[in-house]
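K.L.:
my questions concern the predicted model and sequence given below.
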Amino acid sequence: MALIRSLLHMAWMVLTVVPWTMAVLLTSLFASRTSTWWVAVNWFRVVMFGTRWILGVRMEVHGMENLPTGQTSAAVLLVKHQSALETLWLPTLMTHPLAFVFKRELLRIPFFGWSMARLDMIHIDRESRAAAMKHVIEQGRRLLAQGNWVLMFPEGTRIPRGQEGTYQTAGTRLAVETGAPVVPIAVATARCWPRQGFVKYPGVVRVSVGPLLPSQGQDPKVLMRQAQAWIEAEMRRIDPEAYV
């Protein structure tokens, strides 16, 4: 049954991404990045509708009151990365347009990658860490100034459920450079949507938004350790069976 649900959900994503990609491409020719972003978010909402009703995955969110308020508020979101689900889900929760930091190869994905290319995000070459860091700081500063929130996965890649990766400091360096607060976010999406593998399973997945971590006058390494400590402790709270 889980395989059938997963096949139907994939068909749902493929059928809906094509018209939405066309809408994003057309909108980007005449409208601002912000307007184009909200057009794209409507597709994420459609995907999450299918995730709930086709896959049987139920979503729970905690800590939304911790997010910055105000149209001009800045934030660097540092998110635990377990599967593709959080990249689809988080945009539907946020009140600001997001700018993801992601590997450049994703732009090659038909339709999905084409849309990402039109959304003015931060795509990096992970083979050159120094150049990638410089690019994140330069583009992140510009996008934050435009009212976007920058979202990064500090472990750099999807991490197996119940494990902890190496946290890199690019996100906290950007926060310190710009004075934007850091928002640590824990996700337990791999409970239903595995890091690798096609089949998804029904159940409950959770996202937990942590308290703001001020960046002004901070050391990026110390700030990252604070974010990491909160995320990993919260992971054990929202997905305790993964850490037995």
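P.N.:
Arrived safely, thanks for sending. Residues are numbered from 1 along each chain as shown.
K.L.:
from now on I want contacts and neighbour counts done on CA atoms only, so please keep to that.
P.N.:
OK.
K.L.:
show me the strands in this structure, by range?
P.N.:
57-62, 76-79, 98-103, 122-124, 149-152, 182-187, 203-209 (DSSP state E).
K.L.:
now those as CSV including distance to P194?
P.N.:
Below are the strands of the chain laid out as CSV (distance: least, Cα to Cα, whole Å):
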stretch, distance to P194
strand 57-62, 12
strand 76-79, 17
strand 98-103, 19
strand 122-124, 24
strand 149-152, 20
strand 182-187, 13
strand 203-209, 11
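K.L.:
with distance to W12 and mean neighbour count added, can I get the ones you listed in CSV?
P.N.:
Below are these laid out as CSV (distance: least, Cα to Cα, whole Å; neighbours: other Cα atoms under 10 Å):
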stretch, distance to W12, mean neighbour count
strand 57-62, 15, 14
strand 76-79, 26, 27
strand 98-103, 24, 22
strand 122-124, 27, 21
strand 149-152, 26, 25
strand 182-187, 24, 26
strand 203-209, 19, 20
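K.L.:
what's the nearest residue to H62 once chain neighbours are set aside in contact with, if anything?
P.N.:
Nearest non-adjacent residue to H62, counting by Cα to Cα, 6 or more residues apart in numbering: S208, 4.7 Å away. Contact partners of S208, counting by Cα atoms under 8 Å, 6 or more residues apart in numbering, are 61-64, 185-187, 234, 238.
K.L.:
equivalent analysis for M224, please.
P.N.:
Contacts of M224 by Cα under 8 Å, 6+ apart are 167-169, 172.
K.L.:
try it again at 7 Å.
P.N.:
For M224, the contacting residues are 169, 172, by Cα atoms under 7 Å, 6 or more residues apart in numbering.
K.L.:
comparison target, given below:
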Amino acid sequence: MDLLRTIAFSMFFYSLSVPMVLFAPVSALFGPRALRGYANGWAALMRWSARIFLGIEQRVEGTIPAGPVIFAAKHESLYEAIELTRLLEAPATVMKRELAMIPIWGWAARRYGVIVVDRAANASALRAMMRDGRAALAEGRSIMIFPEGTRVPPGESPALQAGFAGLYRMLDVPVVPIAVRSGHVWPKKGAKHPGTVVFRFGEPIPPGLPRAEVEAKVHQGINALQA
């Protein structure tokens, strides 16, 4: 039954997503605000499709603070990568440079207002990342980062990537850890399962803490739902 649900979801959601993604650059011509609204519509479609076809609900625990802040989230599945952009009202998401280089789509992503991170981490790349981050804060937008650097299976809690500490230090705003439990219903491979995705927002961590202290607090916060 889960496999049949997954097939039905994929046929419905991805068949609509392909033209929507291809049309995104057109919406980008009307400005970042229009593109962000368009992206939120796509995220709402995913959430509705997941609930109807897969039986996946979601629950938010804690308080989503008013920004701008840095949201540091656990990453277990595609679900939160899309849904958090809607839930957090179009934050500036930290994105790998490789994704931002995709023709047309990469231009639209930059138009949306992402923060591109280059793993080479040379001085020019770091300056560009900080410039984009400060520009987002100046617009009143929060920033979202997956500080472990990649999607991980449930139960795993790797160390944070170095880029998080640099962003925290340079932008000098609070960071809010988000624990996510989604991999149990939305595995990387195979059928998806009915259940509840949980987002737990921790207390804001003030700026200016030593690197070791803030990393420990964030690591603990984003892994608060790990069994």
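P.N.:
Perfect, thanks for sending it. Everything quoted here is computed from the prediction, not taken from an experiment.
K.L.:
quick revisit: closest one of the contacts of S208 of the first structure to S83 of the first structure?
P.N.:
Nearest to S83 of the first structure among the contacts of S208 of the first structure is V187, at 9.3 Å by Cα to Cα.
K.L.:
counterpart of the closest one over in the second structure?
P.N.:
Alignment note: V187 of the first structure maps to V180 in the second structure; criterion TM-score structural alignment.
K.L.:
thought I143 of the second structure was touching A73?
P.N.:
No - checked against Cα atoms under 7 Å, the pair I143 of the second structure and A73 is beyond contact range at 10.8 Å.
K.L.:
show me what counts as buried in stretch 13-22 of the second structure.
P.N.:
Neighbour-count burial for stretch 13-22 of the second structure flags 13, 20-21 (criterion: 16 or more other Cα atoms under 10 Å).
K.L.:
and the gap between the residue nearest the centre of the first structure and A31 of the first structure?
P.N.:
With distances taken as Cα atoms, centre = their mean, the first structure has T87 as the residue nearest its mean C-alpha position (4.2 Å). T87 of the first structure sits 24 Å away from A31 of the first structure, going by Cα to Cα, to the nearest Å.
K.L.:
try E86 of the first structure
P.N.:
From E86 of the first structure over to A31 of the first structure (counting by Cα to Cα), the distance is 27 Å.
K.L.:
between the two, which one's more packed in?
P.N.:
E86 (21 against 12; other Cα atoms under 10 Å).
K.L.:
which residue lines up with the more buried one in the second structure?
P.N.:
Match for E86 of the first structure (TM-score structural alignment): E80.
K.L.:
likewise P211 of the first structure?
P.N.:
Aligned by TM-score structural alignment, P211 of the first structure pairs with E203 of the second structure.
K.L.:
ok, that match to F23 of the second structure distance?
P.N.:
38 Å.
K.L.:
what do you get for T93 of the second structure?
P.N.:
20 Å.
K.L.:
just the helices in the first structure please.
P.N.:
2-30, 33-53, 85-93, 112-118, 129-145, 170-178, 220-238 (DSSP state H).
K.L.:
quick one, which of those helices is nearest to E105 of the first structure?
P.N.:
Short answer: helix 112-118, nearest of the helices of the first structure by Cα to Cα, at 8.7 Å.
K.L.:
for that closest one, give me the average deviation versus the second structure.
P.N.:
Superposed on the second structure, helix 112-118 of the first structure shows a mean distance to its aligned partners of 5.0 Å (mean Cα distance after the TM-score superposition for the first structure).
K.L.:
packing partners for that helix?
P.N.:
For helix 112-118 of the first structure, the elements it packs on are helix 2-30, judged by 3 or more Cα pairs under 7 Å, 6 or more residues apart in numbering; DSSP states H and E.
K.L.:
any idea how far the helix it packs on is from the chain center?
P.N.:
18 Å (Cα atoms, centre = their mean, to the nearest Å).
K.L.:
isn't L144 of the first structure right next to S73, touching?
P.N.:
No - taking contacts as Cα under 7 Å, L144 of the first structure lies outside contact range of S73: 8.9 Å.
K.L.:
who's more crowded, the two?
P.N.:
Each of L144 of the first structure and S73 has its neighbours counted (other Cα under 10 Å); L144 has more, 23 against 16.
K.L.:
translate that one into the numbering of the second structure.
P.N.:
Here L144 of the first structure is matched to L137 in the second structure, going by TM-score structural alignment.
K.L.:
which one is its match nearest to, not counting chain neighbours?
P.N.:
P68 (6.0 Å).
K.L.:
how far away is the counterpart of that neighbour in the first structure from V205 of the first structure?
P.N.:
With TM-score structural alignment defining the correspondence, P68 of the second structure maps onto A74 in the first structure. Distance, A74 of the first structure to V205 of the first structure, by Cα to Cα: 27 Å.
K.L.:
measure how buried L107 of the first structure is and give me the count.
P.N.:
17.
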